[in-house]
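Engineer: Dropping a prediction and its sequence here:
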Amino acid sequence: MALLVVLFVLLALAVLVAANWYLWRRLFRDTTARPGPVRRGGAVLIGGGWALAIGALVAERAGAPFWLQRTLAWPGFLWLALSIYLLLGVVVGEAVRPVLRRVLERRAARAAEPAAVPEREPVPVPAKAKPEPAKGEAAKGQAQDPPPAPAPSRRLFVSRVVGGAAAAAAVGTVGYGTYGVLRGPGVKRVTVPLAKLPRAAHGYRIAVVSDIHLGPVLGRGFAQKVVDTINATQPDLIAVVGDLVDGSVKDLGPAAAPLAGLKARHGSYFVTGNHEYFSGAEQWVEEVRRLGLLPLENARTELPWFDLAGVNDIAGESEGLGPDFTRALGDRDPARACVLLAHQPVQIHDAVRHGVDLQLSGHTHGGQLWPGNLFAAAANPTLAGLERHGDTQLYVTRGAGAWGPPTRVGAPSDITVIELASRRA
């Protein structure tokens, strides 16, 4: 097993080095005529960017001083996102290069063709003596008219156009995706019919928020935006479905403080996500309880019209605090509708076996950074949105924040208001 881990690490390192060498070659070596400061600067940029990115990841997981985490997080995590789209840009550029080169070759060939000139009778021109310039004047003329600088080669020109376009597209994509996260999540509204829901609960609204990921990048101001957005929807109940934080209560307690302002008629509930178990899950459970949220640790509460249950995240199994569906759901009345809060969509299989009507989850971020959605979809039964699994419906929110790069591409953040509908209404 240890040998396999070492081989995997070496393979991943080789792929990373090869990809970044290719990136440096296309953006810096191929766009310059000869070695110089641009090539050296490109190597420093790429190497330094990855040093910051790895440093940010290690500092967060190792619990480094929070000021150091914040110092490394912004440049390091943004470089992670930027490098993805720079690499995608230069790969797409491989298809553009031959086309652009062919266009330039045809244009050059047309320009080299002699123009057809109609024949005319020669007109004799009397010879005129032309005075020879003085030596000083000739020297002066040469000094005033230096030979033109040679134009860049066709290959160099194509490399500069393609490299510049790839860089501009990557910077624009990451910039817009980061702006989308920092301005705060939008509100998505989804109606979910439940067969067992009584008529009196028709139109009951649950605000679902997941994956806020408060940490070195997203702090107190972002938490306040989330709280304000949720409260503006005037929900009957609020469900915080895990991955609230990336850090300890000591470092992020002030950032999470705005959660005390959440307002709903039937209260706010919380279940753990996998990132809570990287950050001190038991301490965070107590902290959210202090802030006024009600943690559902493999537990259930009976609301007037349906049961609301919650299970711990799968990551808690390493601490003996994993999900326990029997404890949360085993003795409930099956005639009542049941809504389950579970961070990861893969928990749907246990929810189906226990007769849950609706599971509310997060975790996937909708892929966060395209084409990450392809990998996230392969690892989860539902990437985002509402789907049916047997007699159980599963809704997956894309989440309010972002992990790592504070950037989303093709997966905008959201807070979802689930409106329950009774089929008896």
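Structural biologist: It's in. Numbering: from 1, shown residues only.

Engineer: Please make it C-alpha for all contacts and neighbour counts, starting now.
Structural biologist: Will do.

Engineer: From L369, how far out is G89?
Structural biologist: 14 Å (C-alpha to C-alpha, to the nearest Å).

Engineer: Comparison target below:
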Amino acid sequence: MVIVFALLALTVLVAGNWYLWRRLFRDTTRGPGVMRRVGAVVVAGGWLLAIGALVAERSGAPFWLQQTLAWPGFLWLALSIYLLLAVIAGEVVRPLLRRLLERRARTTADVREPEPVPAGAPSAPAEKPTPEEAPSASSASSASPASSGTADQPDGPPAGPDPSRRLFVSRVVAGAAAAAAVGTVGYGTYGVLRGPRVKRVTVPLAKLPRAAHGYRIAVVSDIHLGPTLGRGFAQRVVDTINGTQPDIVAVVGDLVDGSVKNLGPAAAPLSQLKAPSYFVTGNHEYFSGAEEWVEEVRRLGLLPLENARTELPWFDLAGVNDIAGESEGQGPDFTKALGDRDTTRACVLLAHQPVQIHDAVDHGVDLQLSGHTHGGQLWPGNFVAAAANPTVAGLERYGDTQLYVSRGAGAWGPPTRVGAPSDITVIELASMRT
């Protein structure tokens, strides 16, 4: 099944890129030439860079090589998605534009057609042809109907669509598609590099004491420090969190994409967090050396909650490892984190993936804080994320348990977001007791 899926994915990828090349380069040029070859190099080269960036990151290649490949490779991933979507949308516009041009051409031809001469009106005298213009007997004979079957036939429209008009339409549609894709990716990349915006959400908890009303938890997930997002980005995230003046900070996984050796300096600004800060692993930590990162965040002043719980003055704060840790014998253990707690106290759980909500419900958790989905990151990726997660973004209730899913602060792969802006969420707990 894996081989079949891989072959199917490869077929779709090749077909999609051939279609892009055809619409953007072949259909916009006259005959084989330099631009068609340039187009083939651009499309194929972009995917080679993208695949190289993915392989370099996962294989632990030298960090300078990861950085070299990441920007062009990952940006091509995003750009190719929106080029394909824009070109497909252009298929709707293409026939409409062609008909408009054909109608305009017919209107212009009708305007230029000479008016008929009224009956009885004197006709203009024909000019006497010059000797050079007078046809010779031999030429007249060769142009006679007997020798030519088309000499007396009127000029008619060329068979099929006008090639020049078809070329013009292809160029307009391709140019518009390229402009739309570049603009979309450019704006989406600017949104990520600018840094996450603060989102505020009030969550009422039935068991929360009145004295804890208004307690603020800054939730940040999916920072994804790596080859594209480095120390400067981490500093913006930390400054934004500190600016909200939370009571505690919850870092709910996917902090990094790389080793402590390569990204330790990038994560250093986390030591500047002013409020007590807690951390749980995400799936990407297990691609990057989870044990080393747990120790590194501890050194930076954060408290890792590895299937553990801490009792805060007004509620319990618990954390479980990510599901990806199961392959290393470090998976989530809800019983260890929650089994012996006082169930009369409110409980807030940090768990990277929203799918862990079902275990949270079984263990009587009041509020689970998660990330992982990125809100889809690149539209229409939100539909894919919705198929794999119970909640893609925002606050939802599952029985007596509420689940809040952050869209995340950073981005994985392309440093780009479309339709899923990055956020740091300040959860304000509200007591329901009078």
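Structural biologist: Right, received. Where do you want to start? Given the structure is predicted, the values throughout are model-derived calculations rather than measurements.

Engineer: where exactly do the helices run in structure 2?
Structural biologist: 2-21, 34-59, 63-112, 137-142, 163-194, 231-244, 260-267, 290-299, 334-338, 357-362, 381-388 (DSSP state H).

Engineer: Which one of the ones you listed lies nearest to G325 of structure 2?
Structural biologist: Evaluated with C-alpha to C-alpha, the helices of structure 2 place helix 290-299 nearest to G325 of structure 2, the distance being 8.5 Å.

Engineer: so that closest one aligns onto which residues of structure 1?
Structural biologist: Per the alignment by TM-score structural alignment, helix 290-299 of structure 2 matches residues 281-290 in structure 1.

Engineer: mean shift between the matching stretch and structure 2?
Structural biologist: With mean C-alpha distance after the TM-score superposition for structure 1, stretch 281-290 of structure 1 departs from structure 2 by a mean of 0.1 Å once superposed.

Engineer: Go ahead and name everything in contact with that stretch.
Structural biologist: Residues from elsewhere that reach stretch 281-290 of structure 1, judged by C-alpha atoms under 8 Å, 6 or more residues apart in numbering: S248, V249, G253, F270, T272, E276, L294, P295.

Engineer: Translate the third one into the numbering of structure 2.
Structural biologist: In other words, G253 of structure 1. Checking TM-score structural alignment: G253 of structure 1 goes with G264.

Engineer: now swap in the fourth one and tell me
Structural biologist: Structural correspondence for F270 of structure 1 with respect to structure 2 (TM-score structural alignment): F279.

Engineer: residues in structure 1 aligned with stretch 78-89 of structure 2?
Structural biologist: Taking TM-score structural alignment, stretch 78-89 of structure 2 hits residues 81-92 over in structure 1.

Engineer: How far does the matching stretch sit from its chain's centre?
Structural biologist: 14 Å (C-alpha atoms, centre = their mean, to the nearest Å).

Engineer: next one: stretch 9-28 of structure 2
Structural biologist: Averaging C-alpha positions (C-alpha atoms, centre = their mean) puts stretch 9-28 of structure 2 20 Å from its chain's average.

Engineer: Check stretch 354-368 of structure 1 too.
Structural biologist: 19 Å.

Engineer: so where in structure 2 does it end up aligned?
Structural biologist: Taking TM-score structural alignment, stretch 354-368 of structure 1 hits residues 363-377 over in structure 2.

Engineer: Please identify the buried residues of that stretch?
Structural biologist: Buried residues in stretch 363-377 of structure 2, counted by 16 or more other C-alpha atoms under 10 Å: 363-377.
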